[in-house]
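1. here's a sequence, model it:
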Amino acid sequence: MENLLMGLNIVTPVFFVLLLGYFAKKRGYIDNNFVDKGTWLVFYLALPFKLFYDIKSSRIESFHLKYVAYILLGIIFVIFISIVIAKSLRIKDKKKLSAFVHCAYRSNFVYVGFPILDIIYNGAPSMEHMIIIISFGLTLYNISAIILLTYYSESEEKRISIIDIAIKIIKNPMIISIIVGAIFNFLHIPVYQGVDKAIEMVSKISTPMSLILIGASLNFESSKSDFKLMFISAFIKTILAPAILIPIGVKLGFTNMELGIAFVFWATPCAANCFIFTKQMKSDYEFASKVITLSFIMSIITYPVGISLMNYFNLLH
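-> Sure, this is the predicted structure:
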């Protein structure tokens, strides 16, 4: 019971801020224009500044190739399992099938995982491992999403451009901020105190702002005909993936910090980016929106339970 209360104490602040965003949108204080502009602010300014500031100020002593392999192979495994399950469910609509798989593997790690880890580790999760997940894990998310949504597209033009994918990765503000932050860290480049303080101030808005924006984007209008598929996709994301991959991580001998970060990565609900990607690539974005919302609802229970189990087996600290 003590472990479960600890899990609830960790996730409650995050979901409380999410609900503030949701109710602000319902009451008309936030509209879609605010969400679009706020998303730009977080994605291009606040989060990159946070990553730069944290990485610049962190002690980065080594590069964990074993952890890189674990994260990348884990993502590929979840994608494979999701496709197998989708095929077994006989989803005939290619758009819905691609949205099902996309939502089942893509984690909202940056917008939701960061705040959770900040609370678990008192604002000091290992940046060495965070860098690995952001640089490699999120890059693979984008590559696999483009390939998946293009392959299952109903368009006659199904050409996958490696150059376009590479450009999108290189232009990603989070990747840029990681590289610049690592350069400043390794070369011990000083930053003028006034600028450093300004970067820190901007970085602090990333967590509450991103949670409010996600809350404002949630859609609780369900569809009974799709509920089974929605539930299974969200189940894979929030329950099946961590239930399989965390024990594998334990067997591989990872530290508690590595396992804690991995758990949040695997267990975090479906990313809001799934909606953006599916809409841009003409997949079933309405279905994706519903899976995102359902996975967040489920994670209100699965997060505290998962964190309490991790703490019970001494896998967090």
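
2. contacts, neighbours, all on C-alpha from now
-> Noted.

3. now residue 175, nearest residue through space, not along the chain?
-> residue 135 (6.2 Å; C-alpha to C-alpha, 6 or more residues apart in numbering).

4. surely that neighbour meets residue 176?
-> No - contact between residue 135 and residue 176 fails when scored by C-alpha atoms under 8 Å: they sit 9.8 Å apart.

5. so which residues of the stretch 101-250 of the chain form strands?
-> Applying DSSP state E, counting those that start in this stretch to the stretch 101-250 of the chain gives no strands.

6. where do the helices sit along it?
-> Ranges of helices within the stretch 101-250 of the chain are 114-120, 127-132, 138-151, 162-171, 173-186, 193-203, 206-217, 227-235, 241-251, based on DSSP state H, counting those that start in this stretch.

7. who does the helix or strand that the last one is followed by touch, helix- and strand-wise?
-> When you say that, I think you mean helix 241-251. Next along the chain after helix 241-251, taking DSSP states H and E as the criterion, comes helix 256-267. The elements that helix 256-267 packs onto, with contact taken as 3 or more C-alpha pairs under 8 Å, 6 or more residues apart in numbering; DSSP states H and E, are helix 114-120, helix 127-132, helix 241-251, helix 285-312.

8. between those helices, which one is nearest to residue 23?
-> helix 285-312 (14.3 Å; C-alpha to C-alpha).

9. please point out which parts of the closest one sit buried.
-> 285, 287-296, 298-300, 302-311 (16 or more other C-alpha atoms under 10 Å).

10. here is the second sequence; please produce its structure so I can put it next to the first one:
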Amino acid sequence: MGNFLFSVNATMPVFFVMMLGVLFRRIGLIDEAFASGMNRFVFKIALPVSLFTQLCDVDFREVWDTGYVVFCFGITLLSVLVAVALSFVFRDKEVRGEFVQGSFRSSASLLGMTYIENIYGEATLGSLMMLGCVPLYNVMAVLVLSLMRPGSEGVDRKRLKAALKGIVTNPIIWGILLGFAWGMIGITLPNMVMKTTGYIGRLASPMGLLAMGAQLNFHSLGEKLPPVFLGTFMKLIGFTALFIPHAVFLGFRGEKLLAVLIMLGSASTVAGYIMAKNMGHEGTVSAGCVVLSTLLSSLTLTIWIWILRFQGLI
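-> I've put the predicted structure just below:
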């Protein structure tokens, strides 16, 4: 019961803030221009700063585990490939890119670290998980959303070049790389700087959620339920059932195994919706995956945690 209450307390506020975005749009406090502006600010400033602050003070030399980072990277890549293969079951090509991203991209850096800290009191090894998967999340998201853009046919050199440019200039990737580099250097930022970046970083989640709620199109969502349902199933159940046994077989236990579970089975990240909107996609499938996976993750994660605890693995 305690695990369930914790999961509900961690996930339901995300849903409530999204619904406030819907309400604020209905009563005229947020319009389309304001919501789009919030999306751009979160994508270019708040989210990169948030990721930087989470990584910049981690002592990676002390906790480094090459095999663990490679494992997180490898199963993330395999998840992307499986999601791409599954996307071809949908005749509507415009939903494929968002379906792929909604299936594999977790909210590991937002909700996930909270779960780890609640159980173990700290999330140091969770930072290694983030290093193995979050940069790849963003690189693959840029590639998928660029190469599977609505109205595009095939892959040509121009679109591939644009996708690679998108990776190099992606502010979220830069936030991760700079945070890791700063953590490796080991220089502590002045307290006033950490507080300032902390304030800005904490804007990412609430602003992104409000903007998503304000831009959520329920009519379009009703027309695109199949990719939303399948994407949510793969996000919360499919990839976890596929890869957690491999993590157990390789000997990962405790915080490391919990971090893998969070990486595979936590809700789809708000950042996926923000990136989809900023890269020319409608955003309906992305928003649907975030809403549905957020609602259901309190139940599914509780079940996964109970199973692993019952087996004495975490």
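
11. still on that earlier bit, which of the helices and strands packed on helix 256-267 of the first structure sits closest to residue 224 of the first structure?
-> Smallest distance to residue 224 of the first structure across those (C-alpha to C-alpha): 11.1 Å, for helix 285-312.

12. how far apart are that closest one and its match in the second structure?
-> Superposed on the second structure, helix 285-312 of the first structure shows a mean distance of 3.9 Å to its aligned residues (mean C-alpha distance after the TM-score superposition for the first structure).

13. what angle separates that helix from helix 206-217?
-> Counting by axes from the mean of the first three to the mean of the last three C-alpha atoms, to 10 degrees, helix 285-312 of the first structure lies at 130 degrees to helix 206-217.

14. tell me what angle helix 285-312 of the first structure forms with helix 227-235.
-> 40 degrees.

15. just want the angle from helix 285-312 of the first structure to helix 256-267.
-> 150 degrees.

16. can you name every helix or strand that helix 285-312 of the first structure contacts?
-> Helix 285-312 of the first structure sits against helix 2-26, helix 94-105, helix 227-235, helix 256-267, helix 273-280, with contacts defined as 3+ C-alpha pairs under 8 Å, 6+ apart.

17. so which of those helices is nearest residue 207 of the first structure?
-> Using C-alpha to C-alpha, the nearest of those to residue 207 of the first structure is helix 2-26, at 9.1 Å.

18. quick one: buried residues of that closest one?
-> For helix 2-26 of the first structure, a neighbour-count test (16+ other C-alpha under 10 Å) marks 3-4, 6-8, 10-11, 14-15, 17-22, 24-25 as buried.

19. what do you get for stretch 113-123 of the second structure?
-> Quick answer for stretch 113-123 of the second structure (16+ other C-alpha under 10 Å): 113, 114, 115, 116, 123.

20. can I get those residues in JSON lines with distance to residue 184 of the second structure?
-> Formatted as JSON lines, those follow (distance: C-alpha to C-alpha, whole Å):
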{"residue": "113", "distance to residue 184 of the second structure": "20"}
{"residue": "114", "distance to residue 184 of the second structure": "23"}
{"residue": "115", "distance to residue 184 of the second structure": "25"}
{"residue": "116", "distance to residue 184 of the second structure": "23"}
{"residue": "123", "distance to residue 184 of the second structure": "17"}
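
21. closest one to residue 92 of the second structure out of those, please.
-> Distance ranking of these against residue 92 of the second structure, using C-alpha to C-alpha, places residue 113 first at 35.2 Å.

22. so that closest one sits against residue 126, correct?
-> Yes - Residue 113 of the second structure is within contact range of residue 126, at 6.5 Å (criterion: C-alpha under 8 Å).

23. residues in contact with residue 125 of the second structure?
-> 63, 255, 256, 259 (C-alpha atoms under 8 Å, 6 or more residues apart in numbering).

24. quick check: the gap between it and residue 159 of the second structure.
-> Separation of residue 125 of the second structure from residue 159 of the second structure (C-alpha to C-alpha, to the nearest Å): 37 Å.

25. for residue 165 of the second structure, same thing?
-> From residue 165 of the second structure to residue 159 of the second structure the distance is 10 Å (C-alpha to C-alpha).

26. now swap in residue 311 of the second structure and tell me
-> 48 Å.

27. more crowded one of the two?
-> Taking other C-alpha atoms under 10 Å, residue 311 of the second structure and residue 159 do not tie; residue 159 has more neighbours (17 against 9).

28. contact partners for the closest residue to the more buried one other than its chain neighbours?
-> With sequence-adjacent residues excluded and distances taken as C-alpha to C-alpha, 6+ apart, residue 159 of the second structure is closest to residue 147, at 6.7 Å. Applying C-alpha under 8 Å, 6+ apart to residue 147 of the second structure gives the contacts 154, 155, 159, 160, 163.

29. likewise residue 300 of the second structure?
-> Taking C-alpha under 8 Å, 6+ apart, we find residue 300 of the second structure in contact with 236, 237, 265.

30. next: residue 264 of the second structure.
-> Counted by C-alpha under 8 Å, 6+ apart, residue 264 of the second structure has contacts 104, 106, 235, 236, 239, 240.

31. so what does the fifth one match up with in the first structure?
-> Put plainly, it is residue 239 of the second structure. Alignment note (TM-score structural alignment): residue 239 of the second structure maps to residue 241 of the first structure.

32. how much space separates its match from residue 120 of the first structure?
-> On the measure of C-alpha to C-alpha, residue 241 of the first structure and residue 120 of the first structure end up 20 Å apart.

33. now do residue 101 of the first structure
-> 29 Å.

34. OK, contacts around the closest residue to residue 233 of the first structure other than its chain neighbours?
-> Ranked by C-alpha to C-alpha, 6+ apart and with sequence neighbours excluded, the top spatial neighbour of residue 233 of the first structure is residue 104, at 4.7 Å. Shown in contact with residue 104 of the first structure (C-alpha under 8 Å, 6+ apart): 78, 79, 82, 233, 234, 235, 236, 237, 270.

35. ok, and the closest non-adjacent residue to the fifth one?
-> So the one you mean is residue 234 of the first structure. residue 295 (4.8 Å).

36. alignment lookup: the one you found to the second structure.
-> Residue 295 of the first structure maps onto residue 293 in the second structure, by TM-score structural alignment.

37. also residue 179 of the first structure?
-> Using TM-score structural alignment, residue 179 of the first structure pairs with residue 177 in the second structure.

38. can you count the residues close to that match?
-> Applying other C-alpha under 10 Å, I find that residue 177 of the second structure has 19 neighbouring residues.

39. thanks a lot, see you next time.
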